[in-house]
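Student: Starting from these lines, generate the structure:
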Amino acid sequence: MTSRPAAHSEAAAWTGIINNFILAVFKGTVGLLCDSKSLLGDALYSASEAAGGLAEKIQLQGTQGRRSSVGRSAQPQREGEPLVTIMFTVFLLMGALQMAISSIKEMSLGEVTAPTYLAGVTVVIAVALKEAVFQYQYRQYRKTGEDKRPAYLESRRFSLYSSIAVLLGVFGSMAGGALNIEALLYLDPAAALLIACLVLWRGYRMVTGSIYGTLVQELREEDAASFIETVQRVHGVIMVEELRAHEQGHYVAVEATICVNPRSTVLEARDIANRAKVLLMHRFSHVSDVHIEVIPYDPVYPYKSNHESSSSDTTTLLQ
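Tutor: The predicted structure is shown next:
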């Protein structure tokens, strides 16, 4: 069953994806009707944001699927996730290149025209909707305490650059047409060229992030499996309830929750945790810190623990 914070985060993510997709269609349609290159470029950037959010959701679902699957069954998902992102990105890069070439050609030939007033109205509406969705998403991420707010703010910064560029391009070109200043007419294709460069940069980040992020995730899963296997070898550990590895530069910090016999004393449980910590740091030189929490294991109690002899039911002393 999904918790309430996770549900809020999921709703915020899908709201952003749907909003960016709608804005891409809306701005693209008006850009074609009003002959505004910068508005078309901003539509392409909104499409890149929608594709980036969708690729992130696919990667997240694939990661959760790998955690619940074992063996070869997880391999097709691992190979397919970067491929989906790359397919999204290829279309975006092709559109950005076409937009850049078209803008350069238009400026070099001097075939520049001012967009209509509908383009200006569309830009204002789009910026207002984008800002409203940003405020909603940021508040939801802050409520859930998720650690991806810095990355979201960085993405927001480039989105803001795109919004500023299209505002200057559309309204500057409209002012040039109204005041009969030819130089201002070039602001629209110039803004489109700048936005196309932003889309190219975003596409590059999507590809590298997907490939590198997948490799890092695989390495983390392999390390986590080795950590769990090592902890389970410690005498007195019944099972590893949870284990997380956090990167700290070139080193790794491990947080684990282990289950022990509920009849063990506090000193015995502490000794088991200390031996697990020492074993992890001894076997893995890149582990810099280990924090282990001990909880009793009691799903079907009474039972025979893994550190008790078959002839004794009273002592819990460790050998």
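Student: from here on, contacts and neighbour counts on C-alpha atoms
Tutor: OK.
Student: those helices in this protein, which residues are they?
Tutor: Assigned by DSSP state H, the chain shows helices spanning 4-34, 37-68, 75-109, 117-144, 149-179, 182-185, 187-232, 266-283.
Student: Pull out the buried residues from the first one.
Tutor: When you say that, I think you mean helix 4-34. For helix 4-34, burial by neighbour count (16 or more other C-alpha atoms under 10 Å) applies to 8-10, 12-17, 19-28, 30-31, 34.
Student: what's the angle from it to helix 117-144?
Tutor: If you take axes from the mean of the first three to the mean of the last three C-alpha atoms, to 10 degrees, helix 4-34 sits at 170 degrees to helix 117-144.
Student: Which elements pack onto helix 4-34?
Tutor: Helices and strands touching helix 4-34, by 3 or more C-alpha pairs under 8 Å, 6 or more residues apart in numbering; DSSP states H and E, are helix 37-68, helix 117-144.
Student: try 6 Å
Tutor: helix 37-68 (3 or more C-alpha pairs under 6 Å, 6 or more residues apart in numbering; DSSP states H and E).
Student: list the buried ones in the helix it packs on?
Tutor: Applying a neighbour-count criterion of 16+ other C-alpha under 10 Å, one finds 37-59, 62-63, 66 buried in helix 37-68.
Student: Proceed likewise with the subsequent sequence, for comparison:
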Amino acid sequence: MENKFIRQQEKVFWTSMLTGLTLAIVKGITGYLAMNKALIGDALYTAAATARQLTDRVFRQDGRRTRRAQAVDVSSGNGSSGIPFANMVMTVLLLLGGLEIGISAIRDIMADEMAEPKPFAIVLVFLAMAVNEGIFRYRYRYVSKLNHTTLTEMVDTHRYSLYCSIVVLAGLLGTIAALELQQDRLYYVQPISALIVSMILWRQGYVLARQSIYGRLVHTMEQQDASDYMETVQRVQGVITVEQLQAQEQEDGVHIQLIIGVNPQITVQAAAEIADYAKNLLLTRFTHVSHVHVQVVPYNGGYPYKSNYDWNRSEGRSGDGMLH
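Tutor: Next up is the predicted model:
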């Protein structure tokens, strides 16, 4: 089940990345040919959003190979030292691109004569909006099951991508209206739309810069979620106590680090069976949990205790091979 869930996430993620890259390239080329600065800005936003998701995935996967999942009550962190640097690079590109588009738009507004409009790009904008919305719904359907910070960032990125497209569309519609109605003033709608898109680019650059400096806020697991995990493990036969339960939301789902105390008189094999059962129970009961690591330690409370399952009696084994 764990492998199936991960394969699903990989398929959804790479489909989204490929589509985003294709849209960015097509928008950029069309914007250049149509001399539409707003559409070029939209292409830059799409490319930056795609690159951001890709770098986050790469660096987080690398970071997970070298660190253990953090505790439930951890509320901030970057996940990898490479993410802030990558974010800074994209921040510079967004700010410089937004600045260039904004200055160019102001020049067009102040110019005595407007360049000849080319509204043919409106067809592409409609198609791009439809494809972008479809891909977002496709990915949201799976990411929403994880209930972590990636979902919040994805929704925010899509929202402003939609804003960009709507602004570009408004500029193109204004151009078409100017051509049909012979109203020169409507030609200014297109450079105004480019100016608004540049502001969206600056906003996104600011968000990335803030994350690079202060770190991305990590969505803290709800206390109720942690309690549900704890209660589920405590019901496993053979588990005397849950010494530690750590849960961290990652790109592919929730990762749980679990330490359980068992009867010190049972065999290593019996302890492994308890650990496997606890792991499989968490993966089965909680679909958003993608990885569980269980460590078993002998329980030593210093006083007589009751076990919810007497493994020593059921297995009928002596003290040889017992946990110590």
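Student: about what we covered before: tell me the most buried of the helices of the first structure?
Tutor: With neighbours taken as mean count of other C-alpha atoms under 10 Å, the helices of the first structure reach their highest mean count in helix 37-68, at a mean of 22.
Student: now it against helix 75-109, angle please.
Tutor: 170 degrees.
Student: For helix 37-68 of the first structure, give me the average deviation versus the second structure.
Tutor: When the second structure is overlaid, helix 37-68 of the first structure sits 2.1 Å from its aligned residues on average, using mean C-alpha distance after the TM-score superposition for the first structure.
Student: From N132 of the second structure, how far out is the corresponding residue of the second structure for R202 of the first structure?
Tutor: Structural alignment (TM-score structural alignment) places R202 of the first structure against Q204 in the second structure. To N132 of the second structure, Q204 of the second structure is 18 Å away according to C-alpha to C-alpha, to the nearest Å.
Student: Contacts for stretch 122-142 of the second structure next, please.
Tutor: The contact list for stretch 122-142 of the second structure, computed with C-alpha atoms under 6 Å, 6 or more residues apart in numbering, reads V12.
Student: give me the stretch of the first structure that it matches.
Tutor: In the comparison with the first structure, stretch 122-142 of the second structure aligns to the range 120-140 (TM-score structural alignment).
Student: tell me, how many neighbours does the residue nearest to P296 of the first structure when sequence neighbours are not counted end up with?
Tutor: With C-alpha to C-alpha, 6 or more residues apart in numbering as the criterion, P296 of the first structure has its nearest non-adjacent residue at 4.5 Å, and that residue is P262. The local packing of P262 of the first structure (other C-alpha atoms under 10 Å) involves 15 other residues.
Student: where's P262 of the first structure relative to E268 of the first structure, distance?
Tutor: From P262 of the first structure to E268 of the first structure the distance is 11 Å (C-alpha to C-alpha).
Student: ok, now Y136 of the first structure?
Tutor: Distance from Y136 of the first structure to E268 of the first structure, by C-alpha to C-alpha: 49 Å.
Student: go on, A191 of the first structure?
Tutor: With distances taken as C-alpha to C-alpha, A191 of the first structure is found 68 Å from E268 of the first structure.
Student: ditto for R139 of the first structure
Tutor: To E268 of the first structure, R139 of the first structure is 45 Å away according to C-alpha to C-alpha.
Student: try P76 of the first structure
Tutor: Taking C-alpha to C-alpha as the measure, P76 of the first structure falls 44 Å from E268 of the first structure.
Student: what's the answer for E10 of the first structure, then?
Tutor: 42 Å.
Student: now do R205 of the first structure
Tutor: According to C-alpha to C-alpha, R205 of the first structure and E268 of the first structure sit 50 Å apart.
Student: do the same with S163 of the first structure
Tutor: S163 of the first structure is 61 Å from E268 of the first structure, by C-alpha to C-alpha.
Student: same question, G16 of the first structure
Tutor: Distance from G16 of the first structure to E268 of the first structure, by C-alpha to C-alpha: 51 Å.
Student: same thing with F26 of the first structure?
Tutor: On the measure of C-alpha to C-alpha, F26 of the first structure and E268 of the first structure end up 65 Å apart.
Student: Then T63 of the first structure?
Tutor: Distance of T63 of the first structure to E268 of the first structure, computed by C-alpha to C-alpha: 36 Å.
Student: For my notes, please list the helices of the first structure in CSV and give distance to V254 of the first structure for each entry.
Tutor: As requested, the helices of the first structure are exported to CSV (distance: least, C-alpha to C-alpha, whole Å):
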stretch, distance to V254 of the first structure
helix 4-34, 24
helix 37-68, 17
helix 75-109, 24
helix 117-144, 23
helix 149-179, 23
helix 182-185, 58
helix 187-232, 9
helix 266-283, 9
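Student: For P296 of the first structure, which of those is the nearest?
Tutor: helix 266-283 (9.2 Å; C-alpha to C-alpha).
Student: Quick check: which helices or strands does the closest one pack against?
Tutor: Packing contacts for helix 266-283 of the first structure, counted by 3+ C-alpha pairs under 6 Å, 6+ apart, involve no helix or strand.
Student: Let me see the contact set for the aligned residue in the first structure for L39 of the second structure.
Tutor: Using TM-score structural alignment, the partner of L39 of the second structure in the first structure is L39. Residues counted as contacts of L39 of the first structure (C-alpha under 6 Å, 6+ apart) are G31.
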